[in-house]
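Asks: coords please:
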Amino acid sequence: MDKSLLRNKTVPVLLALLRIAIGWHFLYEGLVKVLDPNWSARSFLEGSRWIFGDFFRLMASNDTVMQAIDITNAFGLTLVGLALIPGLFTRLASWAGVIMLLLYYLAYPPFGDYAYGALAEGNYLIVNKNLIELVCLLLLAFSRSGEFFGLDKLIYEYYRNDVDDAGGKDYQPLPAGNNKRRELLKGLAGLPFLAGFAGIFIKNIPEQGPDAISSATLP
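Replies: I've put the predicted structure just below:
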């Protein structure tokens, strides 16, 4: 990303908020699946009708494959969320989220009759929430957003020599003195959001089940 753009203090803040919001969504969607012993993506895969429909239905027909898919989906969503909120391994988490959302999109693309059977709260034409969230994750992956109010900044500082040896020319080390302490606090800024999520989730999960119409819930 252009460094001149990042000199605008609003841009890093907005990227961090975008990262935290998407992470919150993924984490919630993952945890409600992990905690629900009856949840399975089988019906979602069986209903796919686009060009990859046969492939998805073939996977749904095998119990062993379905067990692996359910575990990967539930814990994958959870781990992506756990990484994005505090900004830990953000690029890896963003790409993992992109792959998952792409599969959701390909199973029920929002055009023609191929989205029939997919729960949605509105009407879409090619662009739906899965695609929008996918594009946002691409932005996070290419912008090194974990360095903005995220733990990635602290990790890069700790392994500064390794990053430099690997050719990390764009890496900016933490400044010294008071500015260094300020940057350290910024690196930990995502943790209060993670703690807040935990408190809200524990309080509300007995009362509310999965959000049936949000993007990452569908499969």
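Asks: CA atoms for contacts and neighbours, from now on please.
Replies: Will do.
Asks: and residue 73, how many residues sit next to it?
Replies: Residue 73: 22 surrounding residues under other Cα atoms under 10 Å.
Asks: same thing with residue 82?
Replies: Residue 82: 21 neighbours (other Cα under 10 Å).
Asks: for residue 34, same thing?
Replies: Residue 34 is flanked by 18 other residues according to other Cα under 10 Å.
Asks: Sequence B follows; please return its structure for comparison with A:
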Amino acid sequence: MRVISIPTEPTRLTAPALRDAVSSLREQVQEAHRVLEERLAEVTSEQSDGSLPGWSQRLGAYAHALCVEDGTIHALLKGDAPLFATTWADQVQWGPPPPRFERGDQAWIRRVEGELSALRRYATAVFAATDLYLASLTPEGLVRTVDLSGRGLGQPTVAWVVSRCLLGELTSACSALSVVKRRAGAAETPTSAASSYPPFRADPSPRTRCGLLA
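Replies: This next block holds a predicted model:
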């Protein structure tokens, strides 16, 4: 996959360079979605019944990443209500319900018991909404600033928010699912699967959470 530096602050890049950056960012997010779903698929149905130590927490990390992406795209970047608070509010049996977008509770990760099949359908809806947003993103939109001063993060660009917040959470969820697989003593991941993909260019530090559900 071609790697292009994504502008994280307002820049003077040429229009062609910005168009390439938009395309590259969309490709990275698509890749992250694919890897996450492959990692989840590697954990067998026997492991997903909750009997494996740590499974509930790791499933919570998966659900958490979905909700952060949902909130990032809809609430933070578009100014709309996230799917988990509207069309998907009653379609996933959250246990307990997801916290309010702007006042998340990290303990929710450890307690969530959403049905896996429903979560994956929710993921499909979230991923589709994200891809639609990125497909419509213009070079000017990529470097538009977002006011996160209330979260102590200043006014970063849309590119920074997507790269740090969204990709950072997806990376963390992939790592969490890998832990489940190792604990289960699963076989080595095939070369064609997730481990063969290039690492995401996202910072997995707490700063990546951008104050969303964290």
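Asks: Need the TM-score from the superposition.
Replies: After superposition, the two chains reach a TM-score (TM-score structural alignment, normalised by the length of structure 2) of 0.34; 112 aligned residues with a Cα RMSD of 5.0 Å.
Asks: Give the other helices and strands that the lengthiest helix in structure 1 contacts.
Replies: Across structure 1, the longest stretch assigned as helix under DSSP state H is helix 10-34. Here helix 10-34 of structure 1 touches helix 63-84, helix 129-143, helix 190-204, going by 3 or more Cα pairs under 8 Å, 6 or more residues apart in numbering; DSSP states H and E.
Asks: most packed of the ones you listed?
Replies: Across these, averaging neighbours per residue (mean count of other Cα atoms under 10 Å) puts helix 63-84 on top, at a mean of 20.
Asks: before we move on, the earlier item: next structured bit after the longest helix of structure 1?
Replies: Sequence-wise, the next helix or strand downstream of helix 10-34 of structure 1 (DSSP states H and E) is helix 42-46.
Asks: Run through the neighbouring helices and strands of that next one.
Replies: So helix 42-46 of structure 1, by 3+ Cα pairs under 8 Å, 6+ apart, packs with helix 53-60.
Asks: tell me which strands and helices the helix it packs on is in contact with?
Replies: helix 42-46, helix 63-84.
Asks: Turn the ones you listed into JSON lines, columns for distance to residue 158 of structure 1.
Replies: Shown next, in JSON lines, are the helices and strands packed on helix 53-60 of structure 1 (distance: least, Cα to Cα, whole Å):
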{"stretch": "helix 42-46", "distance to residue 158 of structure 1": "43"}
{"stretch": "helix 63-84", "distance to residue 158 of structure 1": "18"}
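Asks: Select, out of those helices, the one closest to residue 19 of structure 1.
Replies: Closest approach to residue 19 of structure 1 among the helices and strands packed on helix 53-60 of structure 1 is made by helix 63-84 (5.8 Å; Cα to Cα).
Asks: just the angle between that closest one and helix 10-34, please?
Replies: Angle, helix 63-84 of structure 1 to helix 10-34, by axes from the mean of the first three to the mean of the last three Cα atoms, to 10 degrees: 150 degrees.
Asks: Okay, buried residues for the helix or strand that helix 63-84 of structure 1 is followed by please.
Replies: Downstream of helix 63-84 of structure 1, the first helix or strand assigned by DSSP H and E is helix 90-107. Using 16 or more other Cα atoms under 10 Å as the burial criterion, the residues of helix 90-107 of structure 1 that qualify are 90-91, 93-98, 100-107.
Asks: for those, which one is nearest residue 25 of structure 1?
Replies: Of all those, residue 25 of structure 1 sits closest to residue 97, with 11.2 Å by Cα to Cα.
Asks: For the residue nearest to that closest one when sequence neighbours are not counted, give its distance to residue 30 of structure 1.
Replies: The shortest distance from residue 97 of structure 1 to any non-neighbouring residue, by Cα to Cα, 6 or more residues apart in numbering, is to residue 80 (6.5 Å). Distance, residue 80 of structure 1 to residue 30 of structure 1, by Cα to Cα, to the nearest Å: 9 Å.
Asks: Residue 181 of structure 1 now?
Replies: 34 Å.
Asks: Would you tell me which helix is longest in structure 2?
Replies: helix 15-42.
Asks: May I ask which helix or strand encompasses residue 180 of structure 2?
Replies: Secondary structure from DSSP H and E places residue 180 of structure 2 in helix 167-183.
Asks: tell me the angle that helix makes with helix 15-42.
Replies: Per the same axes, to 10 degrees, the angle that helix 167-183 of structure 2 makes with helix 15-42 is 30 degrees.
Asks: Now helix 167-183 of structure 2: buried residues?
Replies: Residues 167-178, 180-181 are the ones in helix 167-183 of structure 2 that count as buried (16+ other Cα under 10 Å).
Asks: Please report how far the closest residue to residue 158 of structure 2 other than its chain neighbours lies from residue 21 of structure 2.
Replies: Among residues not flanking residue 158 of structure 2 along the chain, residue 142 sits closest, at 5.3 Å (Cα to Cα, 6+ apart). Separation of residue 142 of structure 2 from residue 21 of structure 2 (Cα to Cα): 8 Å.
Asks: ok, the two, which is more surrounded?
Replies: Regarding residue 142 of structure 2 and residue 21, a neighbour count based on other Cα under 10 Å identifies residue 142 as having more, with 25 against 21.
Asks: Might you report the residue contacts of the more buried one?
Replies: 18, 22, 157-159 (Cα atoms under 8 Å, 6 or more residues apart in numbering).
Asks: Next one: it from residue 22 of structure 2, what distance?
Replies: Residue 142 of structure 2 is 7 Å from residue 22 of structure 2, by Cα to Cα.
Asks: Now tell me what touches the helix or strand that contains residue 5 of structure 1 from outside.
Replies: Per DSSP H and E, residue 5 of structure 1 falls inside helix 3-6. Applying Cα under 8 Å, 6+ apart, the external contacts of helix 3-6 of structure 1 come out as 11-12.
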